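A.B. asks: Dropping the sequence and predicted coords here.
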Amino acid sequence: MSTTGVEPATVTAAQLRAAARCLPAGVTVVTSGRGASVHGMTVSSFTTLSLTPPLASFSVKEGARIRGLIEESGAFVVNVLAAEQAYVAKWFADPERPMGTGGFADGAEPADPSPACGFVLAGAIGYFTCRLVRFVEAGDHVIAIGAVEHCGTLRDAPPLVFEGGAFRTLRPVAPD
């Protein structure tokens, strides 16, 4: 058994990625920090964990810049992107994007600062403001668990999803 308590895998990263592409995921941007230290990152692993107490989580690669900001501030904001915001998801997925307010350029500007830290992005269809509960180490990623302190729906629009290696939108299923 390995030091993480998990048996070594016979599944390759390429196999896991190929199978995971079959599962659609909502696309969000997680923001944290203030002023020159604010940053955002595209995340497709966001999920709610519990209704009572209200908890949510997302995973991030070990060493991602956003982790340090969340540790320092103790909070983060999850922005749910609309179908027409694929350009915002691509912008925040760029690891070379600058830190600070310069990293919120190109139509991906903040609409409002959160009461805790980070930003609610202009055009987002919903948001979750979370206080960090803890990080859980998980392989080459870290799972951030947050207590949801504020959340809301900002407008009625279809969400952006990621499936098959591409951004997509949801289509209603025809009734039987």
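C.D. replies: Okay, I see it.
A.B. asks: can we go C-alpha only for contacts and neighbour counts from here?
C.D. replies: Noted.
A.B. asks: Stretch 61-74: which residues count as buried?
C.D. replies: For stretch 61-74, burial by neighbour count (16 or more other CA atoms under 10 Å) applies to 66-67, 69-71, 73-74.
A.B. asks: quick one, what contacts the spatially most central residue of the chain?
C.D. replies: The centroid of the chain falls nearest to residue 43 when counting by CA atoms, centre = their mean (3.1 Å). Counting by CA atoms under 8 Å, 6 or more residues apart in numbering, residue 43 makes contact with 27-30, 58-60.
A.B. asks: put this beside the first:
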Amino acid sequence: MPGSLSRAATARARAHPPRPVRADGPSRTAPPGPDPAAFRTAMGAFPTGVTLLTCGRGASTAVITLNSLTAVSLDPVLLLVSVKSDGRMLPLLHAEGAFAVNVLTAEQDAWATHFSRPDRSSGLAAVRRLGAVTGPCGQSVVPSAAVRMECTLHAAHPAGDHTLLIGRVTALAADPAPQPPAPLVFHRGRYARLAPAGAPPVKESA
């Protein structure tokens, strides 16, 4: 009978549960990964936006350039950024428990370059350079950025030489202009701009 067969199958499954497959087992030996430099070059083929990650306010403001921004969830509203685990930004983020993400426009590439350097500005010098203000949730934000999002630190996950930070968005502001500014784009190791909508394709010279 169907009921008896079902009970028998359930009993066998309980007596002999499936064994997990180990990815590192002899039959699943992973091949060696690519050279890190080759991986960096390959990922350079994927164009991204550019952001400034800010943490703190006033004299405690810290800023770093990032292009690792990913939307994670709509309910609750979560985003993800990635920072170096041995960098000086991560301890500040943990201590503050919050941060802001500022999406840069095509005209703000100089800021992206400056805040990607080891000798980048911080504190009041960074605030003056960016014209930063304290956002409604207490983090320094850049009013002229295309989008500003303040976040509380929702979770942190170590991943290789970086740490993935999940932020819960607590405040969001975007440029209200009918024609929003063009975004700053990072592609193949350099900054780029999107072509205007409807622009003809660029033809290569013979």
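C.D. replies: Structure received. Remember, it's a predicted structure, so these values are computed and weren't measured experimentally.
A.B. asks: In JSON lines: the buried residues of stretch 61-74 of structure 1, plus distance to residue 174 of structure 1 and secondary structure.
C.D. replies: Below are the buried residues of stretch 61-74 of structure 1 laid out as JSON lines (distance: CA to CA, whole Å; DSSP: H, G, I helix; E, B strand; the rest coil):
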{"residue": "66", "distance to residue 174 of structure 1": "41", "secondary structure": "helix"}
{"residue": "67", "distance to residue 174 of structure 1": "42", "secondary structure": "helix"}
{"residue": "69", "distance to residue 174 of structure 1": "44", "secondary structure": "helix"}
{"residue": "70", "distance to residue 174 of structure 1": "42", "secondary structure": "helix"}
{"residue": "71", "distance to residue 174 of structure 1": "45", "secondary structure": "helix"}
{"residue": "73", "distance to residue 174 of structure 1": "46", "secondary structure": "helix"}
{"residue": "74", "distance to residue 174 of structure 1": "44", "secondary structure": "coil"}
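A.B. asks: Pick out whichever of those residues sits closest to residue 165 of structure 1.
C.D. replies: Of all the buried residues of stretch 61-74 of structure 1, residue 165 of structure 1 sits closest to residue 66, with 23.2 Å by CA to CA.
A.B. asks: residue in structure 2 matching that closest one?
C.D. replies: Alignment note (TM-score structural alignment): residue 66 of structure 1 maps to residue 89 of structure 2.
A.B. asks: Equivalent analysis for residue 87 of structure 1, please.
C.D. replies: Under the alignment (TM-score structural alignment), residue 87 of structure 1 maps onto residue 110.
A.B. asks: Please determine how far its match is located from residue 89 of structure 2.
C.D. replies: 20 Å (CA to CA, to the nearest Å).
A.B. asks: and if you look at residue 117 of structure 2?
C.D. replies: 13 Å.
A.B. asks: Check residue 69 of structure 2 too.
C.D. replies: 16 Å.
A.B. asks: same question, residue 12 of structure 2
C.D. replies: 54 Å.
A.B. asks: Structure 2: helices as residue ranges?
C.D. replies: For structure 2, the helices defined by DSSP state H occupy 2-15, 36-43, 89-96, 109-114, 123-130.
A.B. asks: As CSV, those helices with distance to residue 60 of structure 2 would be great.
C.D. replies: Putting the helices of structure 2 into CSV (distance: least, CA to CA, whole Å) gives the following:
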stretch, distance to residue 60 of structure 2
helix 2-15, 58
helix 36-43, 32
helix 89-96, 9
helix 109-114, 18
helix 123-130, 5
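A.B. asks: wait, which of those helices is closest to residue 156 of structure 2?
C.D. replies: When the helices of structure 2 are compared (using CA to CA), the closest one is helix 89-96, at 8.9 Å.
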